[in-house]
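Student: 3D model of this:
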Amino acid sequence: MVVLGILALAALAGWLYLASGHGGFWRTGPGLPDGGADPPEWPDVVAVVPARDEAAVLPETLPTLLAQEYPGDFRVVLVDDGSTDGTAETAGRLATERLLIVPAAERPDGWAGKVWAMSEGVRAAGGPEFLLFTDADIAYGPGALKKLVRAATTGERDLVSQMATLRTHTAWERLIVPAFVYFFAQLYPFRRVSRDGARTAAAAGGCVLVRRAVLDRAGGLGRIRGALIDDVALGRLVKRSGGRCRLDLSRDVTSRRPYPRLADLWTMVARSAYDQLRYSPPLLAATVVALLLIYAVPPAATLAGLAALALGGGARAALAAGALAWTIMTLTYVPMLRFYGLSPLRAPALPLVALMYAAMTVDSARRHYTGKGTPWKGRTPAKRSPTPS
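Tutor: Sure, this is the predicted structure:
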């Protein structure tokens, strides 16, 4: 019980820091403003939509992008990345004069599939002032594009990214999706991403508006050609080249991709979790230990302390530290649950979801070392060696 008490105190120290000193990662606002001053002249924007086997979702999403009211010149380039389900034909039936459909050329060695498709879209885009990289499953609310461009121009930002609201229609989605966004914000606190001079850099790949000149100055997409987590890599590329970034949660940008089964969500996380850790066994071990300490120890110490007290033992330190850490954890998760319209009563179960994420991360490494990878859209990423930090 002494060891558990020490671990509970360590977990409590961790949560005191996370809640008060980690960029307010748990806050879900304020998001992009609805109004504000318009730019003197609205810049040209080209949206680049990499699409591989997206025929089922395009009728729900592509029309919302094409219908954006925008005072400047706005075009959409959809890159058909070797689809076998009639993606290009489906897009063609939805086309307006704004849409250009281009087939991706054969992918060179060393390029991740999505990044290559993005690059092909940039090649076809011409010379707009801004590029909007967006996924085929992303739908846009009215006025969303104007808000993005206004934030970039009047706020003098070189990259503006919106974390899309994900689907929470099924029981598994409601359990895992809000925690997925919560953990992402914990890794990359949005306020730190948006703060000039802060080292934290990221973006959310479903919606990334970037200045073309800044992207070119940073070396272009070729600098991140092999990235599986292309959004974070793009955010780092822009910020580390001196660009100013902004990242927010959004209700105007929504994902229509369903994840009805646990297996679907498991694949989503396991596909890139070990890549996030740079294929490093020490980082994997440290991540699992940190997840256990921060998320598993507080409820374990609380329950063990209550049991010891019921049996007449002395475990007040473990109980107090564990219960306080669990309470702080719960309170920081409530805003994300409310953002998704879910009951705050779900918040105390966050440790169980964290243990599932730890298992997904370990499984991601297992798939890597067994050479299986995690197939995505019919492709399996090549096995990689650890990358230095």
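Student: alpha carbons only for contacts and neighbour counts from here, please
Tutor: OK.
Student: For whichever strand or helix holds Val76, name the packing helices and strands.
Tutor: For Val76, the enclosing helix or strand under DSSP states H and E is strand 74-80. Applying 3 or more C-alpha pairs under 8 Å, 6 or more residues apart in numbering; DSSP states H and E, one finds that strand 74-80 makes contact with strand 45-51, strand 99-103, helix 113-125.
Student: let's see 6 Å
Tutor: strand 45-51, strand 99-103 (3 or more C-alpha pairs under 6 Å, 6 or more residues apart in numbering; DSSP states H and E).
Student: contacts for the longest one?
Tutor: Where contact means C-alpha atoms under 6 Å, 6 or more residues apart in numbering, the residues beyond strand 45-51 that reach it are 74-81, 117-118, 121, 128, 130-136.
Student: let's go with 8 Å and repeat that
Tutor: 72-81, 83, 87, 114, 117-118, 121-122, 125, 128-136 (C-alpha atoms under 8 Å, 6 or more residues apart in numbering).
Student: Give me the neighbour count for Ala307.
Tutor: 14 (other C-alpha atoms under 10 Å).
Student: With Ile6 instead?
Tutor: A count of nearby residues for Ile6, using other C-alpha under 10 Å, gives 16.
Student: let's see this one next to it:
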Amino acid sequence: MLASSWISLLLIVALLLALSWVLLYLGKLNSAAANAPRLLVKTPDDPSCSPTKISVIIPAYNEADNIEACMLAVLESSDWSADWLDVWVVDDQSTDNTLAIAQNLQTTLANPCLQVIAGKPRPVGETWVGKNWACVQAVQQAKGEFLLFLDADVRLKPGAISTALEFVQRSQIDLLTCWPTLVCGCLAEWLAQPLIAGILAAGLDFAQINDSQSETVFAVGPFMLFRRTAYEQIGGHQAVGSQVVEDVELARLIKQKGLTLHCGLGHELGTLRMYPSGSALWEGWTKNWYLGSQRNLGLTLQTALLIFWICTLPWLSAIGLLIKGSLTGFTPLDGIAIALALASILLQYPIRRAIAQLSAIPPHYWWLTGLGGAFVTAIILGSIIKTETGWGWTWRGRSLKEARS
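Tutor: Here you go, the predicted model:
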């Protein structure tokens, strides 16, 4: 009986900590949602508003399911002529039908803005990972004074290009990067993506990121708009060819050169479905997470612990205590612990509402937050193991071991 009481007291302490962290986390999310800069589509889709040429570059590796819709969305987002816009699709030696689909669409549309490149093999003896080599090949041919790099899973909305370009020119920005609306489809996405978006939002300070005097950096790889002169000054993707998390490294170079970085929310500019399956989500986030923390083991483990404590521990405690009570009866200490667990669980809904303001992911399935927390914890721990050992560290089947150094 004494041992049982001690266990109950320890659980109460743990749940008090969980409730405290839940409240702190909710406060950080609400603050981030209130202060996050947002790009709103206001500008008419008229190139005369921003008299300069922009090149849209879409690197693609095994994107047969995405590439056509992405290309069409870019072309339909603007009616600019080839004098103002060129679109470059680079097939990065895909093993599926990506190149054939892109070439077929180019032939069908016969749009002078659109160019499709069959990418060359990566240079022998050099380390190139991710989309970096594909981007380098496109930039060599692109004509724009501004370079917009998009992932194939982005779908631009009408007015997106003119809005982003006008904002960059008006605000004298060298790199604009923003979060499109995040889209979830499968259950794994609903479990993990809102929580991951929440972790990033709570841990990042947009004001610091956008302060040229601060060393804080962040970037959203699927949407990065560079002033070409700035891109060339930092060495472009050539300078980060061996970097897995190349977007953050490019942003870091921008700040190191004294150039201006702006990061914000671009929900009106487009949508983004990052990973359409559980396996793709696992591969993608375990690829990026630990490197994104600059291999900071302490910070990464702390993040895993906090997300488990905030999201999963209350559910495990409530379910465990209810089962115990139904079998052996409830004690007063059990009642206190259950009340604390339920308080934390009920606060998970406003947490998801706050995350929705930052990611545009609706708070569906919020009642699976406990399961989602366990999944995200596993992703974070898996990322540490993969990155440090190279075991199973891949992206779309390509090994990343050579990028570990």
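Student: Switch the helices and strands packed on strand 74-80 of the first structure over to TSV; also include distance to Ala325 of the first structure and mean neighbour count.
Tutor: Shown next, in TSV, are those (distance: least, C-alpha to C-alpha, whole Å; neighbours: other C-alpha atoms under 10 Å):
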stretch	distance to Ala325 of the first structure	mean neighbour count
strand 45-51	43	27
strand 99-103	52	18
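Student: Just send these back as JSON lines, with distance to Val177 of the first structure too.
Tutor: Converted to JSON lines, those look like this (distance: least, C-alpha to C-alpha, whole Å):
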{"stretch": "strand 45-51", "distance to Val177 of the first structure": "23"}
{"stretch": "strand 99-103", "distance to Val177 of the first structure": "32"}
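Student: Quick one: the helices in the stretch 1-150 of the second structure, in order.
Tutor: 2-35, 67-76, 98-109, 132-139 (DSSP state H, counting those that start in this stretch).
Student: Switch those over to CSV; also include distance to Ala403 of the second structure.
Tutor: What follows is these, written out as CSV (distance: least, C-alpha to C-alpha, whole Å):
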stretch, distance to Ala403 of the second structure
helix 2-35, 33
helix 67-76, 27
helix 98-109, 25
helix 132-139, 13
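Student: right, so of the ones you listed, which gets closest to Asp205 of the second structure?
Tutor: Nearest of the helices of the stretch 1-150 of the second structure to Asp205 of the second structure, taken as C-alpha to C-alpha: helix 2-35 at 7.4 Å.
Student: From the contact counts, what lies against that closest one?
Tutor: helix 187-203, helix 313-328, helix 332-359.
Student: which residues touch the residue lying closest to Arg257 of the first structure once chain neighbours are set aside?
Tutor: Leaving aside its chain neighbours, Arg257 of the first structure sits nearest to Asp137 (5.6 Å; criterion: C-alpha to C-alpha, 6 or more residues apart in numbering). By C-alpha under 8 Å, 6+ apart, the contact set of Asp137 of the first structure is Glu54, Val57, Leu58, Glu60, Thr61, Ser255, Arg256, Arg257.
Student: mind checking what the fifth one lines up with in the second structure?
Tutor: With TM-score structural alignment as the criterion, the equivalent of Thr61 of the first structure in the second structure is Cys70.
Student: Its match against Ala102, yeah?
Tutor: No - here Cys70 of the second structure does not reach Ala102: they are 10.1 Å apart, not a contact under C-alpha atoms under 8 Å.
Student: between those two, who's got more neighbours?
Tutor: Taking other C-alpha under 10 Å, Cys70 of the second structure and Ala102 do not tie; Ala102 has more neighbours (25 against 21).
Student: The more buried one and Cys186 of the second structure, how far apart?
Tutor: 26 Å (C-alpha to C-alpha, to the nearest Å).
Student: Tell me if I'm right that Leu105 of the second structure and Glu68 touch.
Tutor: Yes - at 7.1 Å, Leu105 of the second structure and Glu68 qualify as touching, with contact defined as C-alpha under 8 Å.
Student: Alright, that wraps it up for me.
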